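*Asks:* here is the input, now give the coordinates:
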Amino acid sequence: MCGHISIYYKNKKADEIFIRQLTEKIIHRGPDDTGYFIKDNIAFGFNRLSIIDLECGNQPFQKDNRTIVFNGEIYNHNELRIELIRSNEFTTNSDTEVLLTSYINYGEKCLDKLRGMFAFVIYDEVKDIVFGARDHFGIKPLYYVNNDEFIAFSSEYKSLVTLIGKVNVDKYALQNYLSFQYTPNYNTIINEIKEVPNGTYFTIKNGDIEFKKYHKLKFSNKVIMAENIYDIINDSVKHHMIANVEVGTFLSGGIDSTIITALAAKINPKIKSFSIGFDVEGYNELSVAKKTAEYLGIENISINVSEQDYIKALPKVAYYMDDPLADPSCVGIYLLSEEARKHVKVVLSGEGSDELFGGYNIYKEYYSLKPFSYLPEVIKCEVNKIAKSLPDIKGKNYLLRGTTKLKDRYIGNAKIFSNEEVKNIIYNYDENNTYSNILSSLYKECDNNNYDNVTTMQYIDINTWLEGDILLKADKMSMAHSLELRVPFLDKEVLKCAEGLTLSQKVSKNNTKVLLREAFKDIVPSYMKEKKKLGFPTPIRVWLKSELGRYVREVITNADVDKLINKKYVLNLLDEHIQGKKDNSRKVWTVFMFCLWYEIYIEGKSIEELEDYNESNRSNSKCKLA
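*Replies:* Predicted coordinates for the structure are as follows:
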């Protein structure tokens, strides 16, 4: 796990001093070693977090006139080495050399052989090209800029912001962010910076860049047996535990992290688990996590976060996140990663299970809304009109959802503002930039494949929410503390299994992840088998009515976003929330995180300056070990 930046200059030679400055911007991703490669118009900078082959795995790595910078892990590197060693010599035990040797031997076809998480760039002097790729799921980030002067890539876009100099807010992306709570479609909220899509490779030749998709998800609805799921996920955990440093695990009160932890504990009974809770009733599952750790016979280290701890972390969270993310749980992951890094260098986590195995509670609405499927379209249209005219009473939302087509109402696991609400928040609203338009191509693919509603929601979530929210916060919040986070559910062999699940193997009227729960019923505690999903509950709803609300109001008021955001409207939402009239917590939070991001990346305020807020009241609020 590392951080890298690479620049391909179109009309001039590379500058060694400049690449060093840019590489320093992401030193937190790899504090163990820093290396550079500069030749003609190419410059690579690399910060290493040493995990595999601690002594010989430094980068940039060179072999046969090719040079690579690589962030991630290739979990099947030992198997690939055996295949390659017949006709290749190896000088290290690193997965980096295996990856580069695979490219030398197979070209872009090497991507079909890789099992892992990765974002890499290769300078191929033999072919006089630059080649790179991002993993199947988009676990590892890779941002890029393409302008008249250069094409540049980086693991975090803070380096690219420095490279560009002056950056501008992408108003198109901001409009999308307000609904999705992240920026979809591989845009960022900075106009000049984009993301390399997942499952995609690129080639630069003669100053031109070309992107090609090498992997695409496709559900098939085959019948999968529970024992198959067990064996495949168990094998994935074994591969994800390969490291030359200590590996720990995140353990929440949910079944996903429990499955990963239980399997990991079978491999290493001395594994350390890490858990987090908040000191607000109803937002703390530490007792469940500790009970599970005791059941598994492993050590559990936990933190209990106060409101003041949470407030204090916010400026750093916004900085390390790069793009604004309005998911309140990212602060918890940041603080938990900070604690875990004191003990281990790698952690396993349960991300991806919900998307692959049908874990979100909203997927169950397939059954609750099924009666509407028997109504003629004309009747549903009339019921929809009536429902819209009703006051906010119980049952209104049910009628609206049941009479509205999935593609017109479902944009993923988080829908913050409707299109009509966005019009009230931003100036220069674009009528052609609705969330329905953003997702139209994905819904078309679902229609072409005749996916049912549950599979369609999965497809939408995997191609938007998973990468835009779940994996973004997992990578950025862990790497802020030089901690490698691995996700065994997001493995291409696990995906092959999940793609074949039938509807009944995913959700029932009463529960989610039906077959997954069945497969692991013998290794997880009995109280976990039918436990409903809670997500990662964070008490901003409560805290916005106290000190956090005062901080949020100050940031929104002071941020120089008046030409973009209707502050009066947003602050009224905050007032309504504080007065208990409506739960506007997520809506206010979405605008707040953008404003905090704006102060850092556009106004240029330092983290220290932002942390000065009410510091005297937070001096004694360190996280207490639970």
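*Asks:* CA atoms for contacts and neighbours, from now on please.
*Replies:* OK.
*Asks:* so what does the helix or strand where G3 lies touch, helix or strand wise?
*Replies:* Counting by DSSP states H and E, the element that carries G3 is strand 2-9. The contact analysis (3 or more C-alpha pairs under 8 Å, 6 or more residues apart in numbering; DSSP states H and E) places strand 2-9 against helix 16-24, strand 42-48, strand 66-74, strand 150-154.
*Asks:* can you give me the angle the last one makes with helix 16-24?
*Replies:* Here strand 150-154 points in a direction 30 degrees away from that of helix 16-24 (axes from the mean of the first three to the mean of the last three C-alpha atoms, to 10 degrees).
*Asks:* following up with a second sequence; could you model it the same way so I can compare the two?
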Amino acid sequence: MCGILGWVGKRPLEVERYRAALDTIAHRGPDGAGDWSDAEAGVWFGHRRLSIIDLSHAGDQPMHSADGRYVMIFNGEIYNYVELRQELSALGASFTSHSDSEAIIEGYRVWGRKVVDKLNGMFAFMILDRTTRTMFGARDRYGEKPLLFARGDGFIAFGSEYKALLSLPGIGRGYDDFRVLRAAVNPSKGLDADPQTAFDAIEQLLPGEAIAFDLQRLEPEIWRYYAPRYDASRAKAKDADVFAEFRELLTDSVRIRLRSDVPVGSCLSGGLDSSAIVCIARQLVGDDAEYNTFTGHFPGTPADEYHFAKVVIDATNVKSHLVEPTVDRLIDDLPDFIWHNELPTGGSSQFAQWCVFHLAKQHNVTVLLDGQGSDELLGGYETYFALYLDSLRETGDRARLDAEMPQIEARYPGVLTPPSRALRDRLPFRLRHMLANRMGKGSSVLYAIEPGIAQKIMAQDARTRQDQFHPLASALAEDSFGGFLTTLLRYGDRNSMAHSREVRLPFCDHRLADFALSLPPHLLMGEVQTKRVLRESMRGVLPEDIRARWRKQGFNPPQDLWFKSPRLQTMVRDLFASQSFRQSPYWQAGYWNRILDRAVAGEAGLGWILWQPFIIESWRREFFGRLDSAAPASPLRTAA
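*Replies:* Below is the predicted model of the structure:
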């Protein structure tokens, strides 16, 4: 796990400026730093190392192949590197380290671009072929690791974080207000689902994409090397066989993600996903091995799930560590939180995640397994039930449809759009917007944005149907590989790297995706269950109190209570009173003040709404101010 930065161009190299830019992401790799350049080719590579596998200098980067032909910088982990090294050795490859990184560079020597098909892991890498004077790189299938790039007059730069690229010469700092606002309304859109990022000068590889270009023309070719694959044979599989195979796949996913030369632990919320991982990990490491878990809790509030986490802790005998994210800590940490996240976050749950990773750092656990990705892949959100029912209609499963629809409505009241909301949504949007602002009612960010911009946002938020899948699987594929999960993975990458921790996600394994998305709808959400395939596969593994939890509770701090804090209220009121906010072409300042008044008076559910202008305006001030004053973090070791 590391940070990378590179420059390829036809102008003279400005190595000291590149090194200073690399220092802005020193947090991604505090264990080592190096750079390499070829002035004739116009190439500079920089790398910050967080040592996880092969802690010796043999694993340092930039990494060179034995014959010197290839040079690589790589961020991430390849979990099946042991098997790849064995396969490559049988094909004549030799290794000088025990690192996973070398499996990529040797794999490229043997398989060329098809090396990406062999990798099971999270990764972003660039490889220079000094003989053909070409560059090849790729981003992992889920987009766990970022690969950002910028093109200018005679150069291409690429790296792990925006701040590093924005510190390079020739890369402007302009950004797109509309994309930022669009993400405030729908986090699945605007910032991570498109090749163009919020910053005008910076693009990104999407999940499962690769890039190649030659050093002379600098015209990148970008293509998708991975998309979830539909296997029609799954439709006829026996339920018991499906559950058994899923359990085997998930167990193996956890197994290979436990590979590490530094301590490994887990984030544990008390939910189904993180609990499953902790229980499987305990089985794999054995009863006598110390295994640490890290939990955020919010005592005395409805947001607290610690009592569920305690069930897992007692059942597995893990060593538990707790942290309580508070509104005062949020205010104190806000400048650093914004700096490291680089873009506005969707809610305060990302700050709770920040606190958990910091807790792991305090206890010297470098690698953390986490349950992210299960909800989007397996149908974990109650809103997916409408798509589940659509899938039953489309597949002609009328008996199941008729039996389960009333049961879903009974267990999850209101999850199928209630008639009152359906009637409201049929009113013209501008009329709803006008009434909300005139009467001070409503709880949508859209009502607090200039109506023309709000309508443009709504027009761009429709789902795209993937024909090979039924409606539920299509939505799960979209949300997992370019939708909401991609944004959550950005949060996880930035928050973990801010504290120099590596987070590994067993549910983000492409073998699980190819398996789950080929299942008929009733195995995903049948029997009135979210994530049915996971629940059934975990019988006898998970404590029953956890396995049978029907109501999902996200990892969310008590935002409504936080906005009653005098300190936070003062910050938000000052922000709303500022000239820049009142004169904004997109914020409806009066409506925002009424939203705050309603929240302070005790109206529930407004904390998430208030978070949006608070974090966006704080980001505008904090991130760019710090970017201008960013100073070098530590000296570099220059690679030979």
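*Asks:* how close are the two chains, by TM-score?
*Replies:* With the length set by TM-score structural alignment, normalised by the length of structure 1, the two chains reach a TM-score of 0.85; 572 aligned residues with a C-alpha RMSD of 3.0 Å.
*Asks:* what's in contact with the strand holding G3 of structure 1?
*Replies:* Strand 2-9 of structure 1 is contacted by residues 14, 19, 22-23, 26-27, 29-30, 41-49, 69-72, 121, 149-156, 159 when judged by C-alpha atoms under 8 Å, 6 or more residues apart in numbering.
*Asks:* all helices of the stretch 151-300 of structure 1, in order?
*Replies:* 157-164, 171-180, 226-240, 255-267, 286-296 (DSSP state H, counting those that start in this stretch).
*Asks:* now the angle from the last one to helix 255-267?
*Replies:* Right, helix 286-296 of structure 1. Relative orientation of helix 286-296 of structure 1 versus helix 255-267 (the same axes, to 10 degrees): 30 degrees.
*Asks:* mind reading off the mean deviation between helix 286-296 of structure 1 and structure 2?
*Replies:* Taken over the aligned residues, the distance from helix 286-296 of structure 1 to structure 2 averages 1.5 Å (mean C-alpha distance after the TM-score superposition for structure 1).
*Asks:* and the fourth one, by the same measure?
*Replies:* Following superposition, helix 255-267 of structure 1 is found to deviate from structure 2 by 0.9 Å on average (mean C-alpha distance after the TM-score superposition for structure 1).
*Asks:* what range does that helix cover in structure 2?
*Replies:* Alignment of helix 255-267 of structure 1 against structure 2: residues 272-284, by TM-score structural alignment.
*Asks:* show me what the longest helix along structure 1 packs onto, helices and strands only.
*Replies:* For structure 1, the helix with the greatest residue count under DSSP state H is helix 585-601. Here helix 585-601 of structure 1 touches helix 307-321, helix 540-543, helix 547-558, helix 567-578, going by 3+ C-alpha pairs under 8 Å, 6+ apart.
*Asks:* what residue of structure 2 takes the place of L336 of structure 1?
*Replies:* For L336 of structure 1, the residue aligned by TM-score structural alignment is V356.
*Asks:* three-state assignment of its match?
*Replies:* When classified by DSSP: H, G, I helix; E, B strand; the rest coil, V356 of structure 2 comes out as helix.
*Asks:* quick one: it and H297 touch, right?
*Replies:* No - using C-alpha atoms under 8 Å, V356 of structure 2 is not in contact with H297, being 9.7 Å away.
*Asks:* these two: which has the busier surroundings?
*Replies:* For the pair V356 of structure 2 and H297, the greater number of neighbours falls to V356 (27 against 24), based on other C-alpha atoms under 10 Å.
*Asks:* spit out the contact partners of the more buried one.
*Replies:* So V356 of structure 2 contacts C267, F294, T295, G296, V323 (C-alpha under 8 Å, 6+ apart).
*Asks:* buried sites along the match of helix 255-267 of structure 1?
*Replies:* L272, D273, S274, S275, A276, I277, V278, C279, I280, A281, R282 (16 or more other C-alpha atoms under 10 Å).
*Asks:* quick check: neighbours shared by V356 and H297 of structure 2?
*Replies:* With C-alpha under 8 Å, 6+ apart as the test, V356 of structure 2 and H297 both reach V323.
*Asks:* hmm, back to that, the strand holding G3 of structure 1 vs strand 150-154, what angle?
*Replies:* Using the same axes, to 10 degrees: strand 2-9 of structure 1 against strand 150-154 is 180 degrees.
*Asks:* just say which of the helices and strands packed on helix 585-601 of structure 1 is most tucked in.
*Replies:* helix 307-321 (a mean of 21; mean count of other C-alpha atoms under 10 Å).
*Asks:* that one against structure 2, how far on average?
*Replies:* Helix 307-321 of structure 1 sits 1.8 Å off on average (mean C-alpha distance after the TM-score superposition for structure 1).
*Asks:* touching that helix from outside, list them.
*Replies:* Contacts for helix 307-321 of structure 1 (C-alpha under 8 Å, 6+ apart): 279, 324-325, 330-332, 334-335, 472-473, 476-477, 480, 543, 547-548, 551, 593, 596-597, 600, 607, 610-611, 618, 621-623.
*Asks:* equivalent range in structure 2 for it?
*Replies:* Aligned by TM-score structural alignment, helix 307-321 of structure 1 falls on residues 327-341 of structure 2.
*Asks:* ok, stretch 102-112 of structure 1 next?
*Replies:* Going by TM-score structural alignment: stretch 102-112 of structure 1 matches residues 107-117.
*Asks:* check stretch 470-489 of structure 1 too.
*Replies:* Going by TM-score structural alignment: stretch 470-489 of structure 1 matches residues 488-507.
*Asks:* and that stretch, how far from the chain's centre?
*Replies:* 7 Å (C-alpha atoms, centre = their mean, to the nearest Å).
*Asks:* what about that stretch, start to end distance?
*Replies:* 13 Å (C-alpha to C-alpha, to the nearest Å).
*Asks:* and the contacts of that stretch?
*Replies:* In contact with stretch 488-507 of structure 2 (C-alpha under 8 Å, 6+ apart) are residues 1, 27-30, 50, 143-146, 250, 253-254, 257, 277, 337, 340-341, 345, 350, 353-354, 357-358, 360-361, 365-374.
*Asks:* ditto for stretch 441-448 of structure 2
*Replies:* For stretch 441-448 of structure 2, the surrounding residues in contact (C-alpha under 8 Å, 6+ apart) are 184-185, 433, 435-437, 454, 587-589, 591-592, 595, 605-606, 609, 612.
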